[in-house]
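Asker: return atomic coordinates for the entry below.
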Amino acid sequence: MTLPTKDQQTELEAAAFRRLVSHLRNRPDVQNIDMMNLAGFCRNCLSNWYLDAAKESGIDLTKDESREIVYGMPYDAWKSLHQREASAEQRQAFERNRPKE
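Answerer: The predicted model follows:
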């Protein structure tokens, strides 16, 4: 087995990130609360991680800008188009499974 070089690994990780973002943009039916309940992360988490990485690299990016990168549109626009009200069961599951910081 040949492991990728550090530069190749970075390229592969970037490609995987772009594919994940594209997949999420094409699946607006998948609600963030469902992602949080099943996987422990959602689009907002992903945009926060992106923002953290930008700040660590000295890139001046806002939370709204990082969300637009992940959502493909302003967050408020995405919410009005795609976000549904969470059910009582979804909210209860979120409270049970919410990440402890």
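
Asker: alpha carbons only for contacts and neighbour counts from here, please
Answerer: Noted.

Asker: residues near residue 65, how many?
Answerer: Neighbours of residue 65 under the rule other Cα atoms under 10 Å: 16.

Asker: tell me the secondary structure at residue 58.
Answerer: Here residue 58 is recorded as coil under DSSP: H, G, I helix; E, B strand; the rest coil.

Asker: how many neighbours does it have?
Answerer: 9.

Asker: now for it: which residues touch it?
Answerer: For residue 58, the contact set (Cα atoms under 8 Å, 6 or more residues apart in numbering) is empty.

Asker: please give the structure of this sequence too, so both can be compared:
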Amino acid sequence: MDDATRTEIEAAAFRRLQQHLMQDRPDVQNIDLMNLAGFCRNCLSRWLQEAAAERGIAMSKDAARAAFYGMPYEDWKARHQTEASPEKQAAFEKAFAENVGKDGA
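Answerer: Below is the predicted model of the structure:
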């Protein structure tokens, strides 16, 4: 398989993951994704922002989130985010530190 075809296939898989998380399963909370898998929708939007930066394209955190979520992040939260239990919040702090880093980088 050539590099261009591999890139197209990877991009299609990413778009399918995005569709699954945004349209098919908006009920799955970011905190649950982070606690179980070590990443969430916000991580995916950050990776999008980082990929743009690697190519010299400036993209703000808000713009990256809007690109991934298909709407402003605050709108997504209002529509889909629920309150997390103290247990989930504690697990998130641990998962975030292990997978993202204490400084959020």
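
Asker: give the helix, strand or coil label for residue 28 of structure 1.
Answerer: coil.

Asker: what residue of structure 2 matches up with it?
Answerer: In structure 2, the residue matched to residue 28 of structure 1 (TM-score structural alignment) is residue 26.

Asker: ok, and the closest non-adjacent residue to the spatially most central residue of structure 2?
Answerer: Closest residue to the average C-alpha location of structure 2: residue 41 at 2.2 Å, with Cα atoms, centre = their mean. Nearest in space to residue 41 of structure 2, with sequence neighbours left out and distances taken as Cα to Cα, 6 or more residues apart in numbering, is residue 30 at 6.3 Å.

Asker: contacts only, for the one you found.
Answerer: Residue 30 of structure 2 makes contacts with 40-42, as judged by Cα under 8 Å, 6+ apart.

Asker: how about residue 98 of structure 2?
Answerer: residue 38.

Asker: now residue 39 of structure 1
Answerer: Counting by Cα under 8 Å, 6+ apart, residue 39 of structure 1 has no contacts.

Asker: on that earlier part again, in space, what's closest to the match of residue 28 of structure 1 - neighbours in sequence excluded?
Answerer: Leaving aside its chain neighbours, residue 26 of structure 2 sits nearest to residue 80 (6.5 Å; criterion: Cα to Cα, 6+ apart).
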